[in-house]
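A.B. asks: Sharing a model that was predicted from the sequence below.
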Amino acid sequence: MIHFIPEDILKLLISAGTGAIIGFEREYHSKSAGLRTMILICLGSTLFTIISMKLGADPSRIAANIVTGIGFVGGGIIFRDNSSGRITGITTAAAAWVTAALGMCVGFGKGLYETGFVAMIMAIFALYVLVPIQTRIKKKNLIRTYRIVCKFNNDTLKHYEHKFAKFGLDAERDKQTKSNDLISGIWVVRGPEQNHEKAIKSLLNDPDIIEFDF
């Protein structure tokens, strides 16, 4: 411990640094909760822990209240993208949750510094090192949502399902809508990224398609 800095101040400095390390990666990837948010989450958890300890509060209640509070923050980070139907922000919400736990480790101090340090290294590994591996996995099995609008005939939708299969893609038909002589079909399509690109190129040049979203 550095003797000329009060322990509580040192804890806050360590907490801010920890939050910054986690938040930098989220900020770099333009996520909704980035550098400042993670610093504030870590600082808040540390500060609440310090105050509660000085007031003689039950440690289990400290943890429970902080977890409840961070749940509200996480709820604001996670949302559904209306255009694609995908749920986004889960990783950022999980990072905020871990950051709050790291702040608590710093706040409790002796005995949990080592635990917090190891946990931070593991969090950094998950956020930084595993990104290329995750990218490779996604390229091998990318999921896209396609919407095609074209003139209606009995075999229209099956025609495009066969087309997806031709490009080595697994297409699961979702919502279908018919309006006058037009039909709209939505597919959740899974397969390698390069196969998606070939299919998109083909569909963009299809003269029978009136609208195409992907």
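C.D. replies: Received, thanks.
A.B. asks: hey, let's count contacts and neighbours off CA atoms from now on
C.D. replies: Will do.
A.B. asks: ok, and for the helix or strand encompassing Gly116, which residues are buried?
C.D. replies: For Gly116, the element it lies in under DSSP states H and E is helix 113-124. Under the neighbour-count criterion of 16 or more other C-alpha atoms under 10 Å, helix 113-124 has Tyr113, Gly116, Ala119, Met120, Ala123, Ile124 buried.
A.B. asks: what sits against the last one?
C.D. replies: Put plainly, it is Ile124. Residues in contact with Ile124, defined by C-alpha atoms under 8 Å, 6 or more residues apart in numbering, are Ile21, Ile22.
A.B. asks: and with 7 Å instead?
C.D. replies: Ile22 (C-alpha atoms under 7 Å, 6 or more residues apart in numbering).
A.B. asks: next up, a second structure to put side by side with the first:
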Amino acid sequence: MWFWEVLEYLRELNLASIALRVFLAILAGGLIGIERGKQGRAAGMRTHILVCLGAALTVMIGFYAREILGYENSDPMRVSAQVISGIGFLGVGTILVKGRFQITGLTTAACVWTTATIGLALGSGFYEGALVVFAAAFLTVTLLHKLEYKLGKQQRRFGMYVEIKSDANIRLAIKHLESTYGASGIQVTSPRSGTNGNVGIEANINNAKNTTPPTKISKELENLDYVVFAIESV
């Protein structure tokens, strides 16, 4: 059939196939990047496009060296294989630890890595695999995050630091944290403010049954007479 003949032609390294691979790399990287950009992530549309384009080009360089320049003994995937490990440095830059139980940027880092693999597939002419993985990745970041959020709300927990006025209030503070917020892993520590007489309390807030944000819990605790201040623990 003519379709398969055209597909085989596009798998070869020629001007038409290069243009198609570059276009698809821009499209795939751009769509994934737009979704990340909407979430306010540092790695947005331009970053994902450049990653996908760069990965595709490294593969095409390998095939160009073997088929056009005549380096028959060279492995066309040798250079592009380093993309998989090298892209990790870019992914690490998107990960931020905001608290003991809160890490952001993991999905964006995974998107950058996946975008690179899509670029590698496009650069090698493996259009079917690239398009299928792109569709799966795009659906994952656009649709499944809603399901993940609903499931995650039931398991959310974070650290909280509470500073109280006197060690005489330790029992009262611990009892309040346990009964009101389901706190666990409570530890009495030195006061972060350095104020003599104050006592610090570190606690893990298990926010399974209510979705009260850390800022609101801090304000509720600070309304207590014996609490100096309360913040999400970092």
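C.D. replies: Great, that's in hand. These numbers were taken from a predicted model, which means no experiment stands behind them.
A.B. asks: how close does the helix holding Gly116 of the first structure sit to the second structure?
C.D. replies: Once fitted to the second structure, helix 113-124 of the first structure is off its aligned match by 1.2 Å on average (mean C-alpha distance after the TM-score superposition for the first structure).
A.B. asks: Next secondary structure after that helix?
C.D. replies: Per DSSP H and E, the first helix or strand lying C-terminal to helix 113-124 of the first structure is helix 130-140.
A.B. asks: which residues of the second structure does that next one align to?
C.D. replies: Aligned by TM-score structural alignment, helix 130-140 of the first structure falls on residues 144-154 of the second structure.
A.B. asks: Would you mind pulling the contact partners of that stretch?
C.D. replies: Ala208, Lys209, Thr211.
A.B. asks: hmm, what's the outermost residue in the second structure?
C.D. replies: What lies farthest from the middle of the second structure is Ala168; by C-alpha atoms, centre = their mean that is 43.7 Å.
A.B. asks: how about stretch 106-123 of the second structure, aligned to which bit of the first structure?
C.D. replies: Under TM-score structural alignment, the match for stretch 106-123 of the second structure is residues 90-107.
A.B. asks: what's the mean distance for that stretch versus the second structure?
C.D. replies: Stretch 90-107 of the first structure sits 0.6 Å off on average (mean C-alpha distance after the TM-score superposition for the first structure).
A.B. asks: Report the separation between the counterpart of Met45 of the second structure in the first structure and Arg86 of the first structure.
C.D. replies: Residue correspondence to the first structure (TM-score structural alignment): Met45 of the second structure is matched to Leu35. As for Leu35 of the first structure, its distance to Arg86 of the first structure is 24 Å (criterion: C-alpha to C-alpha, to the nearest Å).
A.B. asks: out of those two, which sits in the more crowded spot?
C.D. replies: Counted by other C-alpha atoms under 10 Å, Leu35 of the first structure and Arg86 do not tie: Leu35 has more neighbours, with 20 against 11.
A.B. asks: wait, the more buried one sits on Thr18?
C.D. replies: No - look at Leu35 of the first structure against Thr18 with C-alpha atoms under 7 Å: they stay out of range, at 10.6 Å.
A.B. asks: I'd guess Lys178 of the first structure is in a helix, am I close?
C.D. replies: No - counting by DSSP: H, G, I helix; E, B strand; the rest coil, Lys178 of the first structure is not found in a helix; it is strand.
A.B. asks: Reduced to three states, what does the closest residue to it other than its chain neighbours come out as?
C.D. replies: Distances taken as C-alpha to C-alpha, 6 or more residues apart in numbering place Ser184 nearest to Lys178 of the first structure, at 6.2 Å, with adjacent residues excluded. Three-state call for Ser184 of the first structure (three-state DSSP): strand.
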